[in-house]
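[1] what follows is a predicted structure for the sequence shown.
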Amino acid sequence: MPISIKEVAEGFTSEQKFFILRRLNYDGLVSLDELPAGVTFMLEKIYALSETEAVEILKEYLAEHDEDVNIPEADYEFAQKLVDQAPNSLDNAESGDVKTNLKSHFDTNKPLNEKELELTNVVDISSTESITHSPFELFDWSMQVRLEAGLIAFHSPYPEVRAVTEPYDDPSVPCETPRAIIVGLIWVSIGNGLALMFIKALGYNIDGQAQTYISDQKMGHYAKIPPRAMFRWQMVSVSLLRSFL
């Protein structure tokens, strides 16, 4: 059931919530009274993270994605800046305890609106200032370190993945695969099964070739090969392959 932005992560100020929505690319919501499940999920998870847990997540992120060409440079540098600005008192935390606490955050069976942690060091920001802050401008370390860590731990470190996927699976959305199988079997039984087989075969071939093309382009990206050059050699290889088949 959708809930209002006022009812989720109540320890955050309104300005902090709006900044988080902008960072999550949800600043264009029509209504703040009925938040999508993904927004509610991320707000609660970010709110529940402690500063120590967030710093631990960012440290692992920096170590694992060093020289990762798919990580935007601005994201990586900002994460490094947040870690560098961490108070010295956080370094005394036990790593094992932090990892144990982090595992508890992935229990998606908990209610999304459960209050797990009291927020500390909240900075009250005026609405005018919150609009002018860029995503990579450090102005509220406590909130921003948990925001960036939450994006990595509970969503994805890659902006492209976050742009096309939701961090929260909605159990109310029906699964299409069983329905497609049942309807397909019915049509095979009462319709033309041979025609359906041709459609399936053509669809599989087109999809397979498209996936191969994308995979080759990705390998070309890693190998620093321009996309057009990769496409030309793909056309040559396909032509040679077809000539021998």
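    Arrived safely.
[2] for the rest of this, base every contact and every neighbour count on C-alpha atoms.
    OK.
[3] mind listing what's buried along the lengthiest helix in the chain?
    Ranked by number of residues, the top helix in the chain under DSSP state H is helix 193-222. Using 16 or more other CA atoms under 10 Å as the test for burial, helix 193-222 gives 216, 217, 220.
[4] okay, these in JSON lines with distance to residue 185 next?
    Below are the buried residues of helix 193-222 laid out as JSON lines (distance: CA to CA, whole Å):
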{"residue": "216", "distance to residue 185": "35"}
{"residue": "217", "distance to residue 185": "36"}
{"residue": "220", "distance to residue 185": "41"}
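[5] just to revisit the earlier point, elements contacting the longest helix of the chain?
    helix 227-243 (3 or more CA pairs under 8 Å, 6 or more residues apart in numbering; DSSP states H and E).
[6] now the helices: where do they sit in the protein?
    Going by DSSP H, the chain shows helices at 14-23, 37-48, 51-64, 73-84, 95-105, 127-132, 141-154, 159-164, 176-190, 193-222, 227-243.
[7] contacting residues around the fifth one?
    Read that as helix 95-105. Residues external to helix 95-105 that are found in contact with it (CA atoms under 8 Å, 6 or more residues apart in numbering): 45, 48, 49, 52, 53, 56.
[8] buried ones in that helix?
    Neighbour counts using 16+ other CA under 10 Å place 98, 102, 105 of helix 95-105 among the buried residues.
[9] and what of stretch 51-63?
    Of the residues in stretch 51-63, 51, 52, 53, 54, 55, 56, 57, 58, 59, 61, 62 count as buried by neighbour count, 16+ other CA under 10 Å.
[10] what about versus this one:
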Amino acid sequence: MITVERLSKFIGVQKDVVLHDVNIQFHKGELITIVGSSGSGKSMLLRCLSLNMKWDQGTFDVDGVDVLNLGIVGKMKFKKEWAYLEQSPEFNPKRTALKNVLIGQSNQTPWWRMLTGMVRSDDYMGAMDVIESMGLLEKAHLKMGQLSGGERQRVAIARALVHGAKVILADEPVVGLDPKSVESVLEQLRTLCKEERVTVLTVIPLELAERYGSRIIGLSKGGIMFDVKGRRLTQQEKNMI
């Protein structure tokens, strides 16, 4: 059980409200889609949940653990298990998809591995299994510049999983992708939820949220307007965001 209570975030000298008294409970294997207009707090919510942004108020409990009061080591472990995927994930363009997956990001791997690119030989098989599950086996040895936007997003998901992600926080992962790539990325996320019990929270357009989400959370002005099971939203609900 994951419980967020009274999460609030303010920015600037005037303490402008970005998030206010956000309360969420969710479980393993859910694909939670987050919708709302620009400036509603969608991206900030994911950044706070991934601990990439400090909370101004609230409590964060994961299976009985008080996340906000973890020490440095505890928070480093948490960030591996709660992977934050940006809209345009960064990779080393000189390395292959496989090497990027194996080496990971700066918060996932030791600095010397980031610098040298050295990995253990027994890590390869596990990484290749995950890459294959993403439908990218034939792309594993291509440089990142040779991959499409949708393929890069799936490499980012594979990288998170190889480094221990149990929760994926994906901020607009399908923006700018062609329809086929959009479907591929979201189908992969849905499969991870169903088969691997990975939990996904993602910001995506409303029509895709209705199609793919097991839950839909609507935000407006930093607050939750509704939290419903995945379905077509009513016009009243749409008007709330």
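    Perfect, I can see it now. What you see is a predicted model, and the numbers here were worked out from it, not measured in a lab.
[11] can you pull the TM-score for these?
    TM-score for the superposed chains, counting by TM-score structural alignment, normalised by the length of the second structure: 0.19, backed by 79 aligned residues with a CA RMSD of 5.7 Å.
[12] returning to that earlier point: got the buried residues of helix 95-105 of the first structure as JSON lines, with distance to residue 20 of the first structure columns?
    Converted to JSON lines, those look like this (distance: CA to CA, whole Å):
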{"residue": "98", "distance to residue 20 of the first structure": "24"}
{"residue": "102", "distance to residue 20 of the first structure": "21"}
{"residue": "105", "distance to residue 20 of the first structure": "19"}
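[13] from those residues, pick the one nearest residue 19 of the first structure.
    residue 105 (22.2 Å; CA to CA).
[14] how close does the closest one sit to residue 61 of the first structure?
    Distance from residue 105 of the first structure to residue 61 of the first structure, counting by CA to CA, to the nearest Å: 17 Å.
[15] in the second structure, which spans are helices?
    42-49, 72-81, 97-103, 111-116, 123-133, 149-162, 179-191, 206-212, 235-240.
[16] can you say which of those helices is nearest to residue 11 of the second structure?
    helix 42-49 (10.7 Å).
[17] looks like residue 167 of the second structure contacts residue 83 (just checking).
    Yes - using CA atoms under 8 Å, residue 167 of the second structure makes contact with residue 83 at a distance of 6.2 Å.
[18] mind listing what's buried in stretch 124-131 of the second structure?
    Quick answer for stretch 124-131 of the second structure (16+ other CA under 10 Å): 127, 128, 130, 131.
[19] before we move on, back to that, so which of the buried residues of helix 193-222 of the first structure comes closest to residue 80 of the first structure?
    Among the buried residues of helix 193-222 of the first structure, and counting by CA to CA, the member closest to residue 80 of the first structure is residue 220, at 28.7 Å.
[20] so the closest one is in contact with residue 228, correct?
    No - Residue 220 of the first structure lies out of contact with residue 228 (CA under 8 Å); the separation is 10.1 Å.
[21] tally of neighbours for residue 21 of the first structure?
    Neighbourhood size, residue 21 of the first structure [other CA atoms under 10 Å]: 17.
[22] return the distance of it relative to residue 193 of the first structure.
    49 Å.
[23] so can I have TSV of the buried residues of stretch 124-131 of the second structure showing distance to residue 158 of the second structure?
    As requested, those are exported to TSV (distance: CA to CA, whole Å):
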residue	distance to residue 158 of the second structure
127	8
128	9
130	6
131	6
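[24] between these, which is nearest residue 223 of the second structure?
    Top of the list for closeness to residue 223 of the second structure, among these and by CA to CA, is residue 130 at 36.3 Å.
[25] the closest residue to that closest one other than its chain neighbours: neighbour count?
    In space, residue 130 of the second structure comes closest to residue 158 once its chain neighbours are excluded; the distance is 6.0 Å by CA to CA, 6 or more residues apart in numbering. Here the count is done by other CA under 10 Å, and residue 158 of the second structure has 27 residues near it.
[26] ok, now the one 10 residues further on?
    Per other CA under 10 Å, the neighbour tally for residue 168 of the second structure reads 26.
[27] can you tell me how far it is from residue 17 of the second structure?
    From residue 168 of the second structure across to residue 17 of the second structure, the span is 25 Å (CA to CA).
[28] equivalent analysis for residue 171 of the second structure, please.
    Going from residue 171 of the second structure to residue 17 of the second structure by CA to CA gives 20 Å.
[29] what does residue 74 of the second structure give?
    29 Å.
[30] so for these two, which sits in the more crowded spot?
    residue 17 (15 against 12).
[31] the more buried one contacts residue 11, correct?
    Yes - Residue 17 of the second structure is in contact with residue 11 according to CA under 8 Å; the separation is 6.7 Å.
[32] returning to what we had before: for residue 185 of the first structure, state which of the buried residues of helix 95-105 of the first structure is nearest.
    Nearest to residue 185 of the first structure among these: residue 105, at 41.9 Å, using CA to CA.
[33] next, count neighbours for residue 15 of the first structure.
    With other CA under 10 Å as criterion, residue 15 of the first structure counts 18.
[34] against residue 235 of the first structure, how distant is it?
    Per CA to CA, residue 15 of the first structure is found 53 Å from residue 235 of the first structure.
[35] do residue 228 of the first structure as well
    From residue 228 of the first structure across to residue 235 of the first structure, the span is 11 Å (CA to CA).
[36] same question for residue 204 of the first structure.
    Distance, residue 204 of the first structure to residue 235 of the first structure, by CA to CA: 20 Å.
[37] residue 186 of the second structure contacts residue 212, correct?
    Yes - judged on CA under 8 Å, residue 186 of the second structure makes contact with residue 212 at a distance of 7.2 Å.
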